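Q: this one's structure only:
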């Protein structure tokens, strides 16, 4: 019986996708719920799983092809046997089937990213030690295996070129052309759109991080113990301060829809996260109702999912305000670009000790520059500056967050 392998049903915000990777070839044995093909959209990578045990009979859409929602990708022969080399005697057939099933079972403990790295670098999947849950081989395990393979013997076998970006020797004039991913292309499109369609302006301020750092150092161990390993970082304080400031300045939490202004009675805060595929912005829903532990735990979960390519479209859709932390990469000052249809974005930066004048005395304090980029069509300069000052005041005196003052 032939089973159709179809692309996922895309939400309204996603027009189409691209076939990123086929994990099986025609004739390969497939187990139920095993990953067959990855579909890349401009937001996330969506996995297509097998609906039943069988053999991949046909591939209709090849890697790189554009597919629409629920479009046919290929067919699966239910209950078939893997196509071996020229059929020999009937005796080895059970052994071949057992081997195919064993191989499929072994593949099941590899994450999609690890499986792709193993295939591209000709790694023995059985030889990669897994550090994930239940012995699952993670992307980091596969990368470590690649490095271990490269280190001992540079002059191994003259295999064809790897798909990874080459390391060019000094003086080389080699070029490598690779297609831009859909996510990277969409990011570029939206950034250009934002700059061309908005009256974008950025205002700056600085915040003394010492009160937050002292509070964090005092309670971080107790916090982690009480909340089952969730670590107390700085982002949760910024999210709470931002949600409080958004209540006071609702225009910063609004969006423009045609000739209408849409004011949101909730704070869905997007948190920019870097991944191998590019910048993604998962959303903290109703962040104004979340505790510090819930914020930190959710952000940590999003970070792990971003690395593994597991973020869902639902987790990345929407958002009324965004926070971007370039400080983790060492950025001292930058002007973030608003993510439309939102009207503002807060940029965090590196904490740098600087001499500051306090009560007529020079004191060395850990300072951070803050940047608020906003759409001047909706937000006036006074409102933007007051919003940023409110965040600064809340962070420099964290008790204000509890007292709502």
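A: Received it, and whenever you're ready, just let me know what you need. Here the structure is a predicted model, which means the values were calculated and not measured.
Q: from here on, just use CA atoms for contacts and neighbour counts.
A: Fine.
Q: strands of the stretch 1-150 of the chain, start to end?
A: 2-6, 17-22, 29-30, 35-40, 45-49, 54-59, 66-67, 72-78 (DSSP state E, counting those that start in this stretch).
Q: make that the stretch 251-400 of the chain, sorry
A: With DSSP E, counting those that start in this stretch as the criterion, the stretch 251-400 of the chain has strands at 254-257, 260-263, 269-271, 273-275, 278-280, 283-284, 321-325, 344-348, 351-358, 361-375.
Q: out of these, nearest to residue 6?
A: Between residue 6 and the strands of the stretch 251-400 of the chain, the shortest gap by Cα to Cα is with strand 278-280, which sits at 26.0 Å.
Q: just name the most buried of the strands of the stretch 1-150 of the chain.
A: Ranked by mean neighbour count, the strands of the stretch 1-150 of the chain are led by strand 29-30 with a mean of 28 (mean count of other Cα atoms under 10 Å).
Q: now do it: distance to the chain's middle.
A: Relative to its chain's centre, strand 29-30 lies at 30 Å (Cα atoms, centre = their mean, to the nearest Å).
Q: elements contacting it?
A: When contacts are defined as 3 or more Cα pairs under 8 Å, 6 or more residues apart in numbering; DSSP states H and E, strand 29-30 sits against strand 54-59, helix 92-107.
Q: alongside the first one, take a look at this:
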């Protein structure tokens, strides 16, 4: 029985998608709920799994092709006896050809080896030599897993070479010839293109300005030192800086509601809730999952959810709902060593806070010079809605909450 493999039903905010990777090729055995294909959209990667055991039939939409919601991508033969027998024939022929000439065994295997679309894409992106990869699929086909194994061997070889002066293993890449000018062209992903589009739109449509301040991190660092063990024992999660900043921003947003608002055509929309977006870096690009109703969450809940979102972003498992909405965004470039930057707005939001690296600096305190752990803060805002006075006062409020955490408890 033939079963149509269809693209998922896309949300209203997603018009179409691109076939990113086929994990099964025509003739491959398939188990129920096994991953068949990844569909990349402007926001996330959607997975399509097998509805039944069987054999992969004809692939109708190849990698890189654009698909619409619920469009047929390929055919799955449930049970798959007939396609399996057909697929077995070329494999048997390949084995017969290899047995016919023992001297040409290695060359024949290389000639017959065929890399599937997913494997070819990985080989191209990472500059691997297909002839050096041993295929484990039918008829010597190079599978995605074979390429990933070769990549791992290459990385292991590089690490071994860096740790020891011994000669590199055969799996390591040969060094480039002196003076060689290499370049590699890789198609931009849909997510990267969407990020670029939104960043340009933000700069073209908003009257964006940035105001700066600096905050003494010593009180928060001392609090973490004093209560880290007890906090982790009570809540099962480590106490980080981000939860303090999220909480400080919520309290500051309550005092300056324009910073929590958005512009819709000629209207100003004031939000009576606090959904804070936290920018997270992933291999596919920057994503901004949203912490909902943060004013109703404790520090432990915020830390737990941030860790969960970070893991999902790394594995490409964030859903569209988890990245939709948000009334204000926090971006922490300090984790990568950034000392100062001007974050770009995340439309339709009208403000974004940028955190940066904590660095010890000499500061004047009560007429004396002290070495303190300082962090620069940057607030980018849309001047169409937020006046400079409000922006500065908001940032000062965040600074005061961080430098004197008791204010968060006393609501002052």
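A: Now that the structure is in, tell me what you want to look at. This one's a predicted model, so the numbers in the text were calculated from it and none came from an experiment.
Q: sorry, back to before: turn the helices and strands packed on strand 29-30 of the first structure into TSV, columns for distance to residue 285 of the first structure.
A: TSV is the format used below for these (distance: least, Cα to Cα, whole Å):
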stretch	distance to residue 285 of the first structure
strand 54-59	39
helix 92-107	35
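Q: name the stretch among the ones you listed that sits most buried.
A: Across these, averaging neighbours per residue (mean count of other Cα under 10 Å) puts strand 54-59 on top, at a mean of 22.
Q: rewinding a little: select, out of the strands of the stretch 251-400 of the first structure, the one closest to residue 315 of the first structure.
A: From the strands of the stretch 251-400 of the first structure, taking Cα to Cα, the stretch that ends up closest is strand 283-284, at 5.9 Å.
Q: what's the mean distance for that closest one versus the second structure?
A: Following the fit onto the second structure, the mean deviation recorded for strand 283-284 of the first structure is 0.5 Å by mean Cα distance after the TM-score superposition for the first structure.
Q: dump the strands of the stretch 1-150 of the first structure to CSV, plus distance to residue 235 of the first structure.
A: Shown next, in CSV, are the strands of the stretch 1-150 of the first structure (distance: least, Cα to Cα, whole Å):
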stretch, distance to residue 235 of the first structure
strand 2-6, 40
strand 17-22, 33
strand 29-30, 43
strand 35-40, 29
strand 45-49, 26
strand 54-59, 45
strand 66-67, 38
strand 72-78, 42
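Q: of these, which is nearest residue 279 of the first structure?
A: Comparing the strands of the stretch 1-150 of the first structure by Cα to Cα, strand 45-49 comes nearest, at 13.5 Å.
Q: helices or strands up against the closest one?
A: Against strand 45-49 of the first structure (3+ Cα pairs under 8 Å, 6+ apart) you get strand 35-40.
Q: give me the element the equivalent of residue 227 of the second structure over in the first structure is part of.
A: When the first structure is aligned by TM-score structural alignment, residue 227 of the second structure is paired with residue 219. Assessed by DSSP states H and E, residue 219 of the first structure sits inside helix 210-226.
Q: wait, which of the helices and strands packed on strand 29-30 of the first structure is closest to residue 212 of the first structure?
A: Minimum separation from residue 212 of the first structure across these (Cα to Cα) falls at helix 92-107, 45.9 Å.
Q: among the helices and strands packed on strand 29-30 of the first structure, which is nearest residue 290 of the first structure?
A: Of all these, it is helix 92-107 that lies closest to residue 290 of the first structure, at 38.4 Å by Cα to Cα.
Q: give the equivalent position in the first structure for residue 252 of the second structure.
A: Aligned counterpart of residue 252 of the second structure in the first structure: residue 245 (TM-score structural alignment).
Q: quick one on the thing from earlier: right, and the helix or strand after the helix holding residue 219 of the first structure?
A: helix 235-248.
Q: gap between the closest residue to residue 350 of the second structure other than its chain neighbours and residue 276 of the second structure?
A: Of all residues not flanking residue 350 of the second structure in the chain, residue 382 sits nearest, at 5.0 Å (Cα to Cα, 6 or more residues apart in numbering). Distance of residue 382 of the second structure to residue 276 of the second structure, given as Cα to Cα, to the nearest Å: 17 Å.
Q: got it, and residue 405 of the second structure?
A: In terms of Cα to Cα, residue 405 of the second structure sits 20 Å off from residue 276 of the second structure.
Q: so who does whichever residue in the first structure pairs up with residue 366 of the second structure touch?
A: In the first structure, residue 366 of the second structure lines up with residue 359, judged by TM-score structural alignment. By Cα atoms under 8 Å, 6 or more residues apart in numbering, the contact list for residue 359 of the first structure is empty.
Q: residue 327 of the second structure now?
A: Here residue 327 of the second structure is in contact with 260-262, 271, 274-277, 349 (Cα under 8 Å, 6+ apart).
Q: circling back to that earlier point, looking at residue 405 and residue 276 of the second structure, which is more packed in?
A: Higher neighbour count among residue 405 of the second structure and residue 276: residue 276, with 26 against 16, using other Cα atoms under 10 Å.
Q: ok, the more buried one touching residue 330?
A: Yes. The pair residue 276 of the second structure / residue 330 is scored as a contact, 7.3 Å apart, by Cα atoms under 8 Å.
Q: common neighbours of the two, please.
A: With Cα under 8 Å, 6+ apart, residue 276 of the second structure and residue 330 have common neighbours residue 246.
Q: mind listing what residue 309 of the second structure touches?
A: Going by Cα under 8 Å, 6+ apart, residue 309 of the second structure touches 289, 318.
Q: distance of the residue positioned nearest the centre of the first structure from residue 363 of the first structure?
A: Note on the first structure: the residue nearest the mean C-alpha position is residue 306, at 2.8 Å, using Cα atoms, centre = their mean. Distance, residue 306 of the first structure to residue 363 of the first structure, by Cα to Cα: 40 Å.
Q: what comes into contact with the helix holding residue 219 of the first structure?
A: Helix 210-226 of the first structure has contacts (Cα under 8 Å, 6+ apart) with 230-234, 237, 365-367, 395-398.
Q: mean per-residue distance, it versus the second structure.
A: When the second structure is superposed, helix 210-226 of the first structure averages 0.8 Å from its matched positions, counting by mean Cα distance after the TM-score superposition for the first structure.
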